[in-house]
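Asker: Any chance you could fold what I've pasted below:
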Amino acid sequence: MTEPLDRRLHAFRPDLADERLSGRVEALRFVSGEPATIAVSVADLRPAPDLARGIDTQLLFGEAVRVFERRDGWAWVQAEQDGYVGYLPESALQGPVTPTHWISAPRTFVYPEAELRKVPLMALSMGSRVTVTGEAETRGTRYFTLVSGGAVIAAHCLPVETVVAEDYTRIAARFLETPYLWGGRSGFGIDCSGLVQLALMMAGHAAPRDSDMLAAFGAPLLPEEARHGDLVFWKGHVGILEDDGMLLHANGHSMTVAREPLTDAIARIGWLYGQPTGFRRPV
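Answerer: Reported below is the predicted structural model:
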């Protein structure tokens, strides 16, 4: 029996579907979609075209998507980065752009010109992609000027796909005290699996988005085999094991990205969600 397709990772509805799913699903019409790019700081991706619906995940400025439908101010898209499917406001999109750099700081600002005293045009999260057209310097601070307008601190950027650090746990630790946000995937708010995925991405490793997807990612381990950089799973939750038995995770208890001893986390989480369901080595 063919395994049912995951609506989070496959674009299909009774009336419309991704043409790559032809023969696998039934739909009145199949389309190839058109390329586009995220044009806002952070775009919330929802399971339906309704602002009252919860956020499944978020897409960052400059990330590429494929648009299957535009209707009533909404766009039905699939993220090129991890294949996630959902709805976002059509106003969050712009045409295709080829990025040259991505943001390597947890958060930064785009200024209207190469002057940090100016009111910023927008804020960007780590992982956002920008297209640099030139450079400027003001009072010793170097800026990149952007094709989208404005300027960003050059030290907060790296050439696109250049790793921030080889050890993704070091990247994740830079988000300590970032607020917890269900469905969040940015330096402004992040959830447990968003932290893992974003940190891995910035270390050069593609990873799935949600904790149940991550639970099948990488290699399984016995608890006694787990070491620095391995993932610890509970039902609906994931954290990153650091040296000395510390767990780094975005969690709804502290409502931040925090670290705590793994033994304490197991005892605290256990009364509600039970014991860890698995350990995996992602890289």
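Asker: C-alpha only now, for contacts and for neighbours.
Answerer: Noted.
Asker: next one: the helix or strand containing M213 to chain centre, how far?
Answerer: M213 is part of helix 211-214, with elements assigned from DSSP states H and E. Relative to the chain's own centre, helix 211-214 is displaced by 14 Å; criterion: CA atoms, centre = their mean, to the nearest Å.
Asker: Just name whatever secondary elements that helix is in contact with.
Answerer: Applying 3 or more CA pairs under 8 Å, 6 or more residues apart in numbering; DSSP states H and E, one finds that helix 211-214 contacts helix 192-202.
Asker: Could you also give me the structure for this second sequence? I'd like to compare it with the first:
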Amino acid sequence: MNALPDRRLHAYRPDLAEEALRGSVPAGHYVAGTPARLSAPVASLRPRPDEAAGIDTQVLFGEGLRVLDRADGWAWVKSDFDGYVGYLPETALDATVTPATHIVAVPRTFAYTGPDLRTPMAFALSIGSRLTVVSESETRGTRYFTLEGGQSVVAGHCLPVGGTAGDDYVAIAGRFLETPYLWGGRSGFGLDCSALVQLSMMMTGRSAPRDSDMQAAGLGTPIEREELRRGDLVFWKGHVAIMEDEATIIHANGHTMSVAREPLAAAIERTGYLYQQPTGYRRPV
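Answerer: Purely as a prediction, here's the structure:
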């Protein structure tokens, strides 16, 4: 019997499945889903419609989704960004989908109620948030973008959609140092090990799967430990770290509960009793 598809990336339940799975998995009926985007600054995606359920990943402001079902205040969705499937509060969605023009390019920033840093903050935004800019202005030498909702963001904290923050994703990962660790987190407010890789690569125009096992299975090419250099990845069971140089890693980890820098040898020794030796090393292409 063939194994069922990975539920993290394929939407199916006994009563309902995404149209792409018709003929592959049994379900009561199949839907293509309706487009939406996230209107909350960040929303946690959960494996079931229950606030007590753990966080699998997160969706960022302005990111697109396909809504497969709505019930009891929850929406069952699939992310346009990385294909992740899960449940989030229906109130976090906006059915009006307009193309994003810009993306937040710094770990964290604010949306203000007006184009002036002295106006009240409307909400905070994470790196990777997608914005629709309708106008721009300048106040005391600082340029601001006005969003379709009327809020303003510092223009210098944004890039046009399709732009990049350079080609060195390790340097971007370093900007997250001391950001709190959050299991399932995927934002500048808190993130886990694989999200650090995914978000940092995203800002250089590269794509990466969401979870560490997905990254270990197919991100780049396998290498040996003695070949490690800046930008390579080290994998343990359930964990990934980025090589800052031949001997030092940057990783979001539960030991410091933050994004931290430490020698690879020390990390291997420290985690050996819990995670054993690294399971592999890969060089992203």
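Asker: in structure 2, what residues pair with the helix or strand following the helix holding M213 of structure 1?
Answerer: Once the chain leaves helix 211-214 of structure 1, the next helix or strand it forms, by DSSP H and E, is strand 219-221. With TM-score structural alignment applied, strand 219-221 of structure 1 matches the range 221-223 in structure 2.
Asker: with structure 1 superposed, average distance for that stretch?
Answerer: Compared with structure 1 after the fit, stretch 221-223 of structure 2 shows a mean deviation of 0.6 Å (mean CA distance after the TM-score superposition for structure 1).
Asker: Only the buried residues of that stretch, if you could.
Answerer: P222 (16 or more other CA atoms under 10 Å).
Asker: Over to stretch 25-35 of structure 1?
Answerer: Buried, per 16+ other CA under 10 Å, within stretch 25-35 of structure 1: V25, A27, F30, G33, P35.
Asker: Over to stretch 154-173 of structure 1?
Answerer: 154, 156-161, 163-164, 167-169, 171-173.
Asker: cool, and stretch 204-211 of structure 1?
Answerer: Buried-residue list, stretch 204-211 of structure 1, by 16+ other CA under 10 Å: G204, H205, A207, P208, R209, D210, S211.
Asker: Quick check: the gap between the spatially closest residue to T57 of structure 2 that is not a sequence neighbour and S129 of structure 2.
Answerer: Nearest non-adjacent residue to T57 of structure 2, counting by CA to CA, 6 or more residues apart in numbering: G184, 4.4 Å away. Here G184 of structure 2 is placed at a distance of 17 Å from S129 of structure 2 (CA to CA, to the nearest Å).
Asker: Quick check on those two: which one has the bigger neighbour count.
Answerer: Shown here are G184 of structure 2 and S129; by other CA atoms under 10 Å, S129 has more neighbours (25 against 22).
Asker: now that one: how far from A155 of structure 2?
Answerer: In terms of CA to CA, S129 of structure 2 sits 13 Å off from A155 of structure 2.
Asker: Same question for D69 of structure 2.
Answerer: Distance from D69 of structure 2 to A155 of structure 2, counting by CA to CA: 36 Å.
Asker: So for structure 2, the centremost residue is which one?
Answerer: In structure 2, the centroid-proximal residue (CA atoms, centre = their mean) is R186; its distance is 4.0 Å.
Asker: Now for it: which residues touch it?
Answerer: Taking CA atoms under 8 Å, 6 or more residues apart in numbering as the criterion, R186 of structure 2 is in contact with T57, Q58, V59, D192, A195, L196, L199.
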